[in-house]
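S.K.: any chance you can model this:
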Amino acid sequence: MIEASFGVKHYRSAKARFLKPVLMNFFAVECPRFFGPTLREKLADELINLFEALAPERTRIKPGQMLWNALDKNTRGDAPRRRYVPVVLTVVCEDDVEQLIQGARMTKISENAIARLIREAYEQGGILSSRDLALILNRETTWTSERRKRYEAEHACVLPHTGALHDMGSCVTHKTTIVRKVVLERKDPAVVARECNHCQASVDRYLKDYHRVKTLYKLDQDIEFIHLATQIAKHVIKQYIALIEEEEKTS
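M.R.: The predicted model follows:
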């Protein structure tokens, strides 16, 4: 059996959020005995043509904006029954152009645009992943992830993306950011939860894990032992240890 390529594994499921696949999937799930693949595709095409004729896109979307089917923020990307919500995203706006005119660097515009896209989707009930952003901006996922991290570091915030809210992917820096706000900045955990778009239970769990790591680290245990004892990922433990050392310097 030939193993699927990286492109197939990484991007194939992303097609499910576009209108035609959504319609075809609806017929497959709701009317499995009535419509075969060919008829489902034909019906989907006809419905799309009818919709576009009655509601031209130019009446719904402003210049620089686009429509995207984002993952519902109340469902996980790895859930068997994923839900999507249509969101209008501003890929480029007049202010972006004005900043470029004033000499701003494109990297800065890109970081601001990524933050704007993530926030716009969240405000409309959706949530974007690095893969979503990469597809929207025609970039690699590593590029969009790096730009997002730079923005979060510069603005000391956690953007509401899948890695932060659902603990998916390799994103862990949001945990350190949240703990830092409570431990070093002395903010109330409830305030931090609101600032970082997290539920109180998640913030409490991060703080609990941090103190578990701190207790063992104070007993001169190494990372391997702490990992085995707590089942916390090693790279998260390393970040917590760095924060513990920073806390000691400021105390």
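S.K.: CA only for contacts and neighbour counts going forward, please
M.R.: Noted.
S.K.: where do the helices of the stretch 1-150 of the chain begin and end?
M.R.: Using DSSP state H, counting those that start in this stretch, the helices found in the stretch 1-150 of the chain span residues 6-11, 19-30, 37-54, 94-101, 106-123, 130-137, 141-155.
S.K.: tabulate the ones you listed (CSV), appending distance to residue 250.
M.R.: Formatted as CSV, the helices of the stretch 1-150 of the chain follow (distance: least, Cα to Cα, whole Å):
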stretch, distance to residue 250
helix 6-11, 43
helix 19-30, 53
helix 37-54, 60
helix 94-101, 38
helix 106-123, 31
helix 130-137, 35
helix 141-155, 20
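S.K.: also this sequence, please, to line up against the first:
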Amino acid sequence: MKDSNAERMLRKYKGFANSVKQMLNQEYKFLGGDKIQDMFIKDLLEEFNRHLKDGWKLDAGQVVWWAAHKDEYPGRNKTIENTKMVPVILSIASQDDLLLRLDGYSAKEIRKSKVARILREAYEQDGVLNQADVSLLIGVSAGTVGKDIREFQLEQGVVLPYRGTIHDIGPTLTHKKIIIQQFVRNIPTPEIARRTSHSEEACDRYIKGFKKVLKLHGDGIPTENIASELEMSKSLVRQYVEIIEDLAETTKGEKR
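M.R.: This is a model prediction of the structure:
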């Protein structure tokens, strides 16, 4: 028995392919040869389908947004045009927001929850957003988004997946601090990686750096000398020292 829907879809795709081929013959004659054209059209269709999102499948309050691929790390002189992007579906408004409001949560608390949700949704679809993306999506300043992220991470003891943490852009002290805090509490590396949306290798790298700086800092060696001896940047060493001092203060407070 023939599938009429499948046949219609096949005709539609052939119609699109024929239209592209006609355009190539008329406007891009230098791209010659049927075989080359057919290969190009096949690749074009695959790329188109990979990026296609069906608007009718969006729930109320959702939008489609372009995000950097989670494996697309920044590089020197690398522009957004040279960055692999993926389309992601994000819930700008959801029933969760309404439920929080009914439960008496403040507008700020609901916004922080929204920011966390958007970042996680993008990451689950292989994308990572930056603070400017979220700023445009929810209509607040990038500074407010950054503050919301930091507060949410510290309050919940988690690391949210965005470009600052996943791609290590900027100072992003918070995620290092949370990883080290969990290490100090003897939480296994695989669990730390799961909670913080990091690879085990990345967690181990932070932990090893922390232990090296901890030893030298404990020996009274100045930050500049630690940076030189460990071949780390001064800013990175200062981040570790800040974490060490914060942990020491926390330990003192717990003993009182």
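S.K.: can you verify residue 243 of structure 2 is assigned to a helix?
M.R.: Yes - secondary structure of residue 243 of structure 2 (DSSP: H, G, I helix; E, B strand; the rest coil): part of a helix.
S.K.: gap between it and residue 177 of structure 2?
M.R.: Using Cα to Cα, to the nearest Å, we find residue 243 of structure 2 at a distance of 6 Å from residue 177 of structure 2.
S.K.: over to residue 206 of structure 2?
M.R.: Distance, residue 206 of structure 2 to residue 177 of structure 2, using Cα to Cα: 9 Å.
S.K.: out of the two, which sits in the busier spot?
M.R.: Here residue 206 of structure 2 and residue 177 are set side by side on neighbour count (other Cα atoms under 10 Å), and the busier one is residue 177, at 23 against 17.
S.K.: helix/strand/coil for the more buried one?
M.R.: For residue 177 of structure 2, the assignment made with three-state DSSP gives helix.
S.K.: got the end-to-end distance for stretch 178-198 of structure 2?
M.R.: The straight-line separation of the ends of stretch 178-198 of structure 2 (Cα to Cα) is 12 Å.
S.K.: and that stretch, which residues are buried?
M.R.: The neighbour-count criterion (16 or more other Cα atoms under 10 Å) identifies 178-183, 189, 192-193, 195-198 as the buried residues of stretch 178-198 of structure 2.
S.K.: circling back to that earlier point, of all the helices of the stretch 1-150 of structure 1, which one is nearest residue 163 of structure 1?
M.R.: If you check each of those against residue 163 of structure 1 by Cα to Cα, helix 130-137 wins as the nearest, at 8.4 Å.
S.K.: quick one: the closest one to helix 141-155, angle?
M.R.: 100 degrees (axes from the mean of the first three to the mean of the last three Cα atoms, to 10 degrees).
S.K.: residue 179 of structure 2 contacts residue 202, correct?
M.R.: No - Residue 179 of structure 2 sits out of contact with residue 202 when judged by Cα atoms under 8 Å, with a separation of 9.9 Å.
S.K.: all the strands of structure 2, in order from the start?
M.R.: Secondary structure of structure 2, counting by DSSP state E: strands at 62-69, 85-91, 127-128.
S.K.: most tightly packed of the ones you listed?
M.R.: Counting by mean count of other Cα atoms under 10 Å, strand 127-128 has the highest mean neighbour count of the strands of structure 2, with a mean of 28.
S.K.: compared with structure 1, how much does that strand deviate?
M.R.: Once fitted to structure 1, strand 127-128 of structure 2 is off its aligned match by 0.8 Å on average (mean Cα distance after the TM-score superposition for structure 1).
S.K.: how far is that strand from where the chain is centred?
M.R.: How far strand 127-128 of structure 2 lies from its chain's middle: 4 Å, per Cα atoms, centre = their mean, to the nearest Å.
S.K.: also stretch 26-46 of structure 1?
M.R.: Shown here is stretch 26-46 of structure 1, whose average C-alpha point lies 31 Å from the average C-alpha point of the whole chain (Cα atoms, centre = their mean).
S.K.: mind checking the end-to-end distance for it?
M.R.: Start to finish, the residues bounding stretch 26-46 of structure 1 are 15 Å apart (Cα to Cα).
S.K.: buried residues in that stretch?
M.R.: Neighbour-count burial for stretch 26-46 of structure 1 flags 27-28, 40-41, 43-45 (criterion: 16+ other Cα under 10 Å).
S.K.: can you list contacts of that stretch?
M.R.: Residues lying outside stretch 26-46 of structure 1 but in contact with it, judged by Cα atoms under 8 Å, 6 or more residues apart in numbering, are 20, 23-24.
S.K.: now do the same contact list for the spatially most central residue of structure 1.
M.R.: In structure 1, the C-alpha closest to the average C-alpha coordinate belongs to residue 161, at a distance of 2.5 Å (Cα atoms, centre = their mean). By Cα under 8 Å, 6+ apart, the contact set of residue 161 of structure 1 is 118, 127-130.
S.K.: again with residue 244 of structure 1
M.R.: The contact partners of residue 244 of structure 1, by Cα under 8 Å, 6+ apart, come to residue 214.
S.K.: so what corresponds to residue 150 of structure 2 in structure 1?
M.R.: Matched by TM-score structural alignment, residue 150 of structure 2 corresponds to residue 149 in structure 1.
S.K.: what is the burial count for its match?
M.R.: When neighbours are counted by other Cα under 10 Å, residue 149 of structure 1 registers 21.
S.K.: and it, how far from residue 199 of structure 1?
M.R.: Look at residue 149 of structure 1 and residue 199 of structure 1: by Cα to Cα, they are 21 Å apart.
S.K.: again, but for residue 120 of structure 1
M.R.: Here the distance between residue 120 of structure 1 and residue 199 of structure 1 works out to 19 Å (Cα to Cα).
S.K.: neighbour count for the two, which is higher?
M.R.: Neighbours were counted for residue 120 of structure 1 and for residue 199 using other Cα under 10 Å; residue 120 has more, 19 against 13.
S.K.: how about that one, nearest residue that isn't a chain neighbour?
M.R.: The shortest distance from residue 120 of structure 1 to any residue other than its chain neighbours is 6.3 Å, reached at residue 89 (Cα to Cα, 6 or more residues apart in numbering).
S.K.: got the contact list for that neighbour?
M.R.: With contacts defined as Cα under 8 Å, 6+ apart, residue 89 of structure 1 is in contact with 65-68, 117, 120-121.
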